[in-house]
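# sharing a sequence plus its predicted fold:
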Amino acid sequence: MKITRLSTYRVAPRWMFLKIETDEGLVGWGEPVVEGRARTVEAAVAELGELLIGKDPARINDHWQSMYRGGFYRGGAVFMSAIAGIDQALWDIKGKALGVPVYQLLGGLVRDRMKTYCWVGGDRPADIIAQIHDRVALGFDTFKMNACEELGLLDSGRAIDAAVAKVAEIRAVFGNSIEFGLDFHGRVGWPMAKTLIRELEPYRPLFIEEPVLAEQAEYYPRLAAQTAIPLAAGERMYSRFEFKNVLHAGGLAIVQPDLSHAGGISECMKIAAMAEAYDVALAPHCPLGPIALAACLHVDFASWNAVLQEQSIGIHYNADGELLDYIVNKDAFAMEQGSVRPFVLPGLGLEIDEARVIERSREVSDWRNPLWRHADGSVAEW
């Protein structure tokens, strides 16, 4: 079998799908994207695709190494996201060729179901209580929300109090009947992170995500030393080489590689294994589309230390397109009390509605994340 063509499709709300075709008629699908930079990743996929045409798709490890090591410069969000989507599609082909789900190729199941969680509240947390009530009615009991709006390196007690008040209200309404993680989203610098984490402790969030940016990872162990709240990070780390340094330094209780940013299934299985060696849990980052989520779940089903899976049903980004819009077998993601069962179909386990993908790709606009500013006019972290 030989690879004959790579085609990309940018689709709403902010996703990009990749189709890899072969001379035997089998196709694989991946989801290579950097949210807000889809066209840039699209160009990277086209360049890397030159290494794959005419090659055997089954040689996934060799293709990964060729793409990663074949050029002098490597790493980073765009390059690793391009590799990630290609890697996903190659695993999809291999599973289909052998007639088994990808998790079987990764060593088989370590669990019978995978717990997922929902987003609530939006970029600037609002209507949280009502949204949680709606999701609880659907069977979910675990959630994530942004912890705060933009914070300055030195900010007021009022800003801290406003963030804490929202969390206090959640506990007052729901008690311990639900769990929730709080995403600092890299909006909080080291000086204010110390204060905000301390003030949030009485409300026992399940975890705090990206307490500071990955560029400030040296503060993870220092923050962890002052709190009992588990700290999580990893969505803006792109290979095992970045996770290696963070795991060695300590501080994180949960790593969150993104299967569409951190080199795909091949790389994230290695990251998961590294994390397990440090007694660190895995909770893949995935506010993206169905192919990315499927890739995450295959890693989860084959990784003992996987504890939670993010998914994007109802997320605030999805106004123009939902998780199930582009797949035929919508029951693949059927939720039972917030958990997903292993896929049955071979490969990634999805039947992509290709006609729908092509149609929506013709009318898509380029999504951009907001550009926030502080009161003094300086750029704020979103």
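Great, that's in hand.

# from here on, contacts and neighbour counts on C-alpha atoms
Fine.

# Asn146 touches Ala126, doesn't it?
No - counting by C-alpha atoms under 8 Å, Asn146 does not reach Ala126; the two are 9.6 Å apart.

# so between the two, which is more surrounded?
When Asn146 and Ala126 are compared for neighbours, Asn146 comes out ahead with 22 against 14, by other C-alpha atoms under 10 Å.

# once you drop chain neighbours, what's closest to the more buried one?
Asp183 (4.6 Å; C-alpha to C-alpha, 6 or more residues apart in numbering).

# repeat that for Pro101.
Pro346 (4.1 Å).

# repeat that for Ile197.
With sequence-adjacent residues excluded and distances taken as C-alpha to C-alpha, 6+ apart, Ile197 is closest to Thr227, at 7.3 Å.

# how close does that neighbour get to Ala275?
Noted for Thr227: a distance of 21 Å to Ala275, by C-alpha to C-alpha, to the nearest Å.

# those two: which has the busier surroundings?
Ala275 (25 against 14).

# now do that one against Ile352, distance only.
From Ala275 to Ile352 the distance is 32 Å (C-alpha to C-alpha).

# repeat for Asp161
Separation of Asp161 from Ile352 (C-alpha to C-alpha): 46 Å.

# please identify which of these two sits among more neighbours.
Ile352 (20 against 13).

# and Leu323, which of the three is it?
Taking DSSP: H, G, I helix; E, B strand; the rest coil as the rule, one finds Leu323 in the coil state.

# tell me how far it lies from Ala275.
Distance from Leu323 to Ala275, by C-alpha to C-alpha: 28 Å.

# next one: Glu210
17 Å.

# how about Ala126?
For Ala126 relative to Ala275 (C-alpha to C-alpha), the value is 34 Å.

# and here's the other structure:
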Amino acid sequence: MEITDYELFEVPPRWLFLKVTTSDGTVGWGEPVVEGRAKTVRAAVEELMDNYLLGEDPTTIEDHWQAMYRGGFYRGGPVLMSAIAGVDQALWDIKGKQFGAPVYDLLGGPACDRVRVYQWIGGDRPADVGEAAKEKVDAGFTALKMNGTPEMRRVDTPAAVADAVDRLATVREAVGPEIDIGVDFHGRVSKPMAKRLAVELEPHEPFFIEEPVLPEHNDALPEIASRTSTPIATGERMFSRWDFKQIFEQGTVDIIQPDLSHAGGISEVKKIATMAEAYDVALAPHCPLGPIALASCLQVDACTPNTLIQEQSLDIHYNEGSDVLDYLVDPDVFEYEDGYVDLPDAPGLGIEVDEDVVRERAGDVNWHNPVWRHDDGSVAEW
């Protein structure tokens, strides 16, 4: 068996799908994308497929991963690692189908029966979070996540801090103490504001505070962690096990959030998760993406004993025009019940992509995140 062909599809709302075909007709799917940089990643995938994969045996996944990562001399970063991630997902999908087993069975078998998920509320500039929280809890979710703030100045006012606290307090009052509420700082918050917010939010007991500072400022995490008992999560903009070394050695991060479509795919995130277990750090993969990315996450979640919870993008504020279940032949594979999703048990990634829908909706999507500006006209973190 050898790889004979591949196709790439840009589909709404902001995803890139990869279809890999082998000489015996087996098809594997991957989701290689950087949100807002789909065309750039598409070019990187084409380079990898044309130079390293076409004509090769798809089953030697580790060797292919090493060749894609090390073969170009320059390595790492969001574009290359996202391209590798999508190819890696597709290769695992093929291998699982070859053996008639879910990928997690090939990685040691399940360590759980189902995976807990959380639901997004609010929006980029969070609003109406109390009512939204009640609706999602009534729908059966037991964990929520919200953006903590809109854009913030490097040193902002007491009113800006109070607004963030009031939003979390509103959600906590609406859902009570039985529901977990993650608060995402989204890298919008400078170190001085992260220190203040971590302290002020703590009385309302957030599930975690996410990306309190940008990864380039991870050296500030020990100081932030020293001010609060709230668990700290980060990792969506970290792309390999080497990127995670520092925070494991610091001992200040409690939850890591690598993205299966950005951090080298199933092969790499499984290794990152195993490193995390040695440091008593939980896994909660980042996934505001499509069904192939989510299916890949669940494969790793299933066989990882330190899995805490899984992000998923159903009804997320980015999903305009298409949603996570739209591209599946059987959307019930991701049926959420009591805040959990059952493990997919079909071979490979466990999903059947509806190729007709993919081809119908594929085109020039061209999604980009907004560029926010402060009152003085300077660019703000989004």
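It's in. All values derive from a computational prediction rather than experimental measurement.

# what about the residue nearest to Pro101 of structure 1, neighbour count?
Using other C-alpha under 10 Å, Pro346 of structure 1 has 20 other residues around it.

# so who does it touch?
Residues in contact with Pro346 of structure 1 (C-alpha atoms under 8 Å, 6 or more residues apart in numbering) are Asp92, Gly95, Lys96, Leu98, Gly99, Val100, Pro101, Val102.

# buried subset of the residues you listed as a ChimeraX selection?
Burial among those is assessed by 16 or more other C-alpha atoms under 10 Å; the matching ChimeraX selection reads:
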select :92,95,96,100,101,102
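
# so which of the contacts of Pro346 of structure 1 belong to helices?
Under the assignment DSSP state H, the contacts of Pro346 of structure 1 contribute Asp92, Gly95, Lys96, Leu98, Val102 to helices.

# make CSV out of those residues and add distance to Leu308 of structure 1.
Conversion of these to CSV gives the following (distance: C-alpha to C-alpha, whole Å):
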residue, distance to Leu308 of structure 1
Asp92, 23
Gly95, 24
Lys96, 27
Leu98, 29
Val102, 19
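
# ok, these vs Val45 of structure 1, which is closest?
The nearest member of these to Val45 of structure 1, counting by C-alpha to C-alpha, is Asp92 at 16.9 Å.

# what about the closest residue to the closest one other than its chain neighbours, how many residues close to it?
Closest residue to Asp92 of structure 1 apart from its sequence neighbours, by C-alpha to C-alpha, 6+ apart: Gly347 at 4.1 Å. If you count neighbours by other C-alpha under 10 Å, Gly347 of structure 1 ends up with 31.

# what of Arg198 of structure 1?
There are 15 residues near Arg198 of structure 1, going by other C-alpha under 10 Å.

# quick one: residues contacting it.
Arg198 of structure 1 neighbours (C-alpha under 8 Å, 6+ apart): Gln226, Thr227.

# before we move on, what about Val307 of structure 1?
Applying C-alpha under 8 Å, 6+ apart, the residues near Val307 of structure 1 are Met114, Lys115, Ala281, Leu282, Ala283, Asp300.

# let's go with 10 Å and repeat that
By C-alpha atoms under 10 Å, 6 or more residues apart in numbering, the contact list for Val307 of structure 1 reads Met114, Lys115, Thr116, Ile254, Ala281, Leu282, Ala283, Pro284, Asp300.

# how big is the offset of whichever strand or helix holds Ile266 of structure 2 relative to structure 1?
In this structure, Ile266 of structure 2 is located in helix 265-278 according to DSSP states H and E. By mean C-alpha distance after the TM-score superposition for structure 1, the fitted helix 265-278 of structure 2 averages 0.2 Å away from its aligned residues in structure 1.

# list the buried ones in that helix?
Gly265, Ile266, Ser267, Glu268, Val269, Lys270, Ile272, Ala273, Thr274, Met275, Ala276, Glu277.

# how far does it sit from its chain's centre?
14 Å (C-alpha atoms, centre = their mean, to the nearest Å).

# find me the equivalent region of it in structure 1.
Under TM-score structural alignment, the match for helix 265-278 of structure 2 in structure 1 covers residues 264-277.

# I'd like the distance between Phe333 of structure 1 and Trp29 of structure 1.
According to C-alpha to C-alpha, Phe333 of structure 1 and Trp29 of structure 1 sit 17 Å apart.

# Thr4 of structure 2 matches what in structure 1?
Checking TM-score structural alignment: Thr4 of structure 2 goes with Thr4.
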